[in-house]
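[1] Below is the structure, and that's it, no one-letter string:
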């Protein structure tokens, strides 16, 4: 059996015997599980960020730190929107028989959301470390954590994909 047979089943090339709709259902379930993890993190971080402006310490921050805070909040809002987007997308198109396309768009939204979450976490770390200490090593520490995020979130998965699938 090969990919694209008349019955819509996929072939042994991918190791599964499922229709396009079955594959879309499986991928949707996997994607939603991944989104749940990221949503929880971004919502907690975003909620915390929203409270910072109401603390007395915020008023004592300099212009640069205020700017970093505003950028961080906007990044957090954008990440929240992108990571909640797949749920709304599914709800709006549900029952329209376009699940494979919906899965592709939801996957793209999730990827964008993860990139925005990466930027939000890095920016928040910069803000917190600048407020906690004004030492010159703060940018270097933040850069090291950013590299760690990049390795964990993108480097290792890309390496594994290439190593085990060749693409």
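    Sure, I can see it. Predicted model only: the values in this text are computed from it and were never measured.

[2] going forward, measure contacts between C-alpha atoms and count neighbours the same way
    Fine.

[3] which element follows the helix or strand harbouring residue 127 toward the C-terminus?
    Element membership for residue 127 (DSSP states H and E) is helix 99-132. Following helix 99-132 in sequence order, the next helix or strand is helix 138-150 (DSSP H and E).

[4] quick one: the helix or strand following that next one to helix 138-150, angle?
    Using DSSP H and E, the helix or strand that follows helix 138-150 in sequence is helix 156-165. Computed with axes from the mean of the first three to the mean of the last three C-alpha atoms, to 10 degrees, the direction of helix 156-165 lies at 30 degrees from that of helix 138-150.

[5] The structure to be compared is supplied as follows:
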């Protein structure tokens, strides 16, 4: 049974509470990974080799920092919304919006992850290695985050 589906005997309010709790657990995992990547990116600018980056690498670095900051904001948005809507009986709407934000954040985190790998390989190996790894990363993410769930959904229908 899909988490969003109502369980037997479960009220819409109870389902919203359950789905909210599941979303919060997912956000905890996402936030940890985002914090690690953001910390890595922030530290890079203060390393001696940062001055050796070429224009493409610097541009990629800046884009990655902005994406990492966006991921942090997206991960914290449901919590901020919850604080503003607390005790206003808006949990069902809050869960819907938080679900959208989590999906958007997955896209951003996927982009940051692929981009960080590309930047590291571009600096340490070569640009072709970085492009190849980035392309592979995108394919793997799409397969695991989209393809597998679609296959699982088909298997239960």
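    Ah, there it is. In this text the structure is predicted, and so the values were computed from the model without any measurement.

[6] Now compute the TM-score of the two chains, please.
    Aligned and superposed, the two chains score 0.92 in TM-score terms (TM-score structural alignment, normalised by the length of the second structure); 153 aligned residues with a C-alpha RMSD of 1.4 Å.

[7] Please tell me how far the spatially most central residue of the first structure sits from residue 120 of the first structure.
    Nearest residue to the geometric centre of the first structure (C-alpha atoms, centre = their mean): residue 114, 1.7 Å. Separation of residue 114 of the first structure from residue 120 of the first structure (C-alpha to C-alpha, to the nearest Å): 10 Å.

[8] Give me the common contacts of these two.
    Common neighbours of residue 114 of the first structure and residue 120, counting by C-alpha atoms under 8 Å, 6 or more residues apart in numbering, are residue 79.

[9] which parts of the helix holding residue 127 of the first structure are buried?
    99-100, 102-103, 105-107, 109-127, 129-130 (16 or more other C-alpha atoms under 10 Å).

[10] now stretch 134-153 of the first structure
    Within stretch 134-153 of the first structure, judged by 16+ other C-alpha under 10 Å, the buried ones are 138, 142, 146.

[11] do the same with stretch 19-33 of the first structure
    Those would be 19-20, 23-24, 27-28, 31-32, for stretch 19-33 of the first structure by 16+ other C-alpha under 10 Å.

[12] looking at the second structure, where would I find the counterpart of that stretch?
    Per TM-score structural alignment, the counterpart of stretch 19-33 of the first structure in the second structure is residues 11-25.

[13] which position in the first structure aligns with residue 49 of the second structure?
    Using TM-score structural alignment, the equivalent of residue 49 of the second structure in the first structure is residue 57.
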